[in-house]
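**Q** One predicted model, sequence on top.
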Amino acid sequence: MIETTGRGDLAGLLRAWRDRLQPEAVGFPVGQRRTRGLRREEVALLAGLSVDYLVRLEQGRAARPSAQVVASLARVLQLSDPERDELYAAAGLAAPTSGLVPTHIPGSVQRLLARLPDVAIGVYSATWTLLTANEAWSALLGVIAPGRNLVVQQFTRSGVTVLRGHDDEMRFQCALVSDLRRALIRYPQDPAVAALVEQLRSVSETFRELWADATIVEHRSEPKTFVHPVVGHITLDCDVFTAAGTDLRIVAYTAVPGSEDASRFDLLRTLGATSDPSWAGAEPPACVPVQDGARTRGVHSESEG
């Protein structure tokens, strides 16, 4: 039970929640520690903040962090939904409303990323926007870029190269469009969802056709063959899960034990994320039309998922 001196006790909340989070919950070794939980340096690293700024927050010398900073700290500290809302309130911010696509990642999901280093795991929102991923994911698909949208990458051919047949490609595209339609129906008050649909309609003829067709397709487990700049062709099984009680989508890539692909995957995880700047795939501007030609090619470019 965390006791606070008042609704605005941001510093006290941050210190208490940092102290209770054990290093193994985020994949750090326990070792010899003077602190009960995570070190400030570790929280700052995971949240993408400077240590000095985190110190000022915990000492009450910086009491008005941005919503982005609060969201990052809530994720790293593995807060529950009520705790996250309390952190927003302590920072003088309104908590995310239920009318928007959820982006909060519960601690149970974060522990999956930390405790399964042999599996490449990425976590997406209901609109297939990447929220976070583990190191194995970065090794396979390039440096993690939270905020990158899979649907945009798929329909603008701006991601990594995946070898797949025409039928599998069309099914995957239909599943993504189905997911985006569900998100629009479920979160009609979120302007970002409608804007994403309009962006895709403006850049991809294939998306426009599938959107108008309105066929509902579910994701299914399937193998995917990537053309990686370090190890060449690597085939992994891809599974998509939904975290219970959330609209988060968890994508996991695994290799068949003892296979050549498993050896390649082990090598990738040992080497870490490639420094090739073209590997992660940058999204093109939304206003630039793209000739997608997806219905005729046998070699396709996509990002994760």
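**A** Sure thing, it's come through.
**Q** switch to C-alpha atoms for all contacts and neighbour counts from now on
**A** Fine.
**Q** Could you count how many residues lie near S221?
**A** Neighbours of S221 under the rule other Cα atoms under 10 Å: 11.
**Q** tell me the SS of the closest residue to it other than its chain neighbours?
**A** Of all residues not flanking S221 in the chain, D239 sits nearest, at 4.8 Å (Cα to Cα, 6 or more residues apart in numbering). On the three-state scheme (DSSP: H, G, I helix; E, B strand; the rest coil), D239 is labelled strand.
**Q** Presented hereafter is structure B, for comparison with structure A:
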Amino acid sequence: MARTGLGEALMTWRAAVAPGDVGLPGNGTRRTPGLRREELAQLAGISADYLTRLEQGRAANPSPQVIEALARTLQLATPERSHLYQLAGLASPVPDRIPRTISPSVQRMLDRLNDTPVAVFDAMLTELHANALYVELMGERTGHERNAAWRNFLGSTSRVRQTPASLGQLQELQVADLRRTAGRYPNDPNLQALVDELRRRSPRFAELWESGVVAEHQAGRKIIDHPVAGAITLDCDVLQVAGDDLRIMIYTAEPGSSDAEKLALLMSVGA
């Protein structure tokens, strides 16, 4: 029997879910890996016969409710979930909230970078995590200051040395980034509140927001004026985590340079 892409995907994802992952006992011998068809159907709240017909390509046009129940039960990540909707001929629903969770794999990577200033931001540019060296370099940020856009449009102090031109470019980048985020998460209340406040209190932000400015993250070199180590020149790279919609900001110094020595000094101060 000819199966559809939807049927093949459902069978593949069903085989990848261990019974214990969904609260089912995993004891006993199973002829096939993963969940049985009847188990997936029961957990998703649909009939086993309907799931059989979906997998065999004998049922078409499943409802969004059915697809969402299957995606939830199969524990699909955001890209897989969107692909399931596409296979079913449905538009993927717009997420209500910006992801603000750091996955274990990303956290393991961060734990290996203790000798490098690293911070993680969500899609609305709010700091979620900063390692000890990043905090020592930039200072600890609390409240509204944890959001990079709020800080650069409404904040008062920063250790990063800026010229009017470099600050203007940074602001353009951040407004463009927030506009793209608003397109992906139009219903996130925290993002709406941030944009509303910045438009109300910052004429510069309001001007850029209305102008439709376009910009992309690029690697750059920054000078940080540290109260103990003095001026430190570092390369700044922003990495994006696919699927989680996170930005990882990493500062590095040229090996063997005086800036690298100053970073080492900051590590000893932090320790």
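**A** The structure has been received and is ready for your questions. Keep in mind that what you see is a predicted model, and the values were worked out from it rather than measured.
**Q** Quick check: TM-score for this pair?
**A** Overlay of the two chains. TM-score (TM-score structural alignment, normalised by the length of the second structure): 0.63; 188 aligned residues with a Cα RMSD of 2.6 Å.
**Q** ok, now which ones touch the residue nearest to S221 of the first structure?
**A** With contacts defined as Cα atoms under 8 Å, 6 or more residues apart in numbering, D239 of the first structure is in contact with 220-222, 251-253.
**Q** Likewise for Q174 of the second structure?
**A** Q174 of the second structure neighbours (Cα under 8 Å, 6+ apart): A149.
**Q** Tell me which helix or strand it sits in.
**A** According to DSSP states H and E, Q174 of the second structure maps onto helix 164-184.
**Q** Next, the mean deviation of that helix compared to the first structure.
**A** On superposition with the first structure, the mean distance recorded for helix 164-184 of the second structure (mean Cα distance after the TM-score superposition for the first structure) is 1.1 Å.
**Q** so that helix matches what in the first structure?
**A** Aligned using TM-score structural alignment, helix 164-184 of the second structure spans residues 166-186 in the first structure.
**Q** Tell me the buried residues in that stretch?
**A** For stretch 166-186 of the first structure, the neighbour count (16 or more other Cα atoms under 10 Å) marks 166, 169-170, 172-181, 183-184 as buried.
**Q** for stretch 41-55 of the second structure, same thing?
**A** Quick answer for stretch 41-55 of the second structure (16+ other Cα under 10 Å): 41, 44, 48, 51-52, 54-55.
**Q** which residues in the second structure form helices?
**A** With DSSP state H, the ranges of helices along the second structure come out as 5-16, 37-44, 48-55, 64-73, 78-87, 104-111, 132-138, 148-154, 164-184, 189-201, 203-211, 258-270.
**Q** Now do L180 of the first structure against S301 of the first structure, distance only.
**A** 20 Å (Cα to Cα, to the nearest Å).
**Q** do V119 of the first structure as well
**A** 22 Å.
**Q** What is the burial count for A71 of the first structure?
**A** 20.
**Q** ok, the closest residue to it other than its chain neighbours to S98 of the first structure distance?
**A** Nearest-residue entry for A71 of the first structure: H104, 7.5 Å, with adjacent residues in sequence omitted and distances by Cα to Cα, 6+ apart. Look at H104 of the first structure and S98 of the first structure: by Cα to Cα, they are 12 Å apart.
**Q** Which one of these two is surrounded by more residues?
**A** Neighbour tally, H104 of the first structure and S98, criterion other Cα under 10 Å: the higher count belongs to H104, 21 against 10.
**Q** Aligned counterpart of that one in the second structure, please.
**A** For H104 of the first structure, the residue aligned by TM-score structural alignment is T101.
**Q** rewinding a little: now the contacts of D239 of the first structure in a markdown table, with distance to N134 of the first structure?
**A** Shown next, in a markdown table, are the contacts of D239 of the first structure (distance: Cα to Cα, whole Å):
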| residue | distance to N134 of the first structure |
| --- | --- |
| R220 | 22 |
| S221 | 20 |
| E222 | 21 |
| V251 | 11 |
| A252 | 10 |
| Y253 | 11 |
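**Q** Out of these, who's the most crowded?
**A** Counting by other Cα under 10 Å, top hit in these: Y253 with 24 neighbours.
**Q** To which residue of the second structure is that one aligned?
**A** In the second structure, Y253 of the first structure lands on Y251 (TM-score structural alignment).
**Q** Setting aside sequence neighbours, what's the nearest residue to that match?
**A** C236 (4.7 Å).
**Q** Much appreciated, bye for now.
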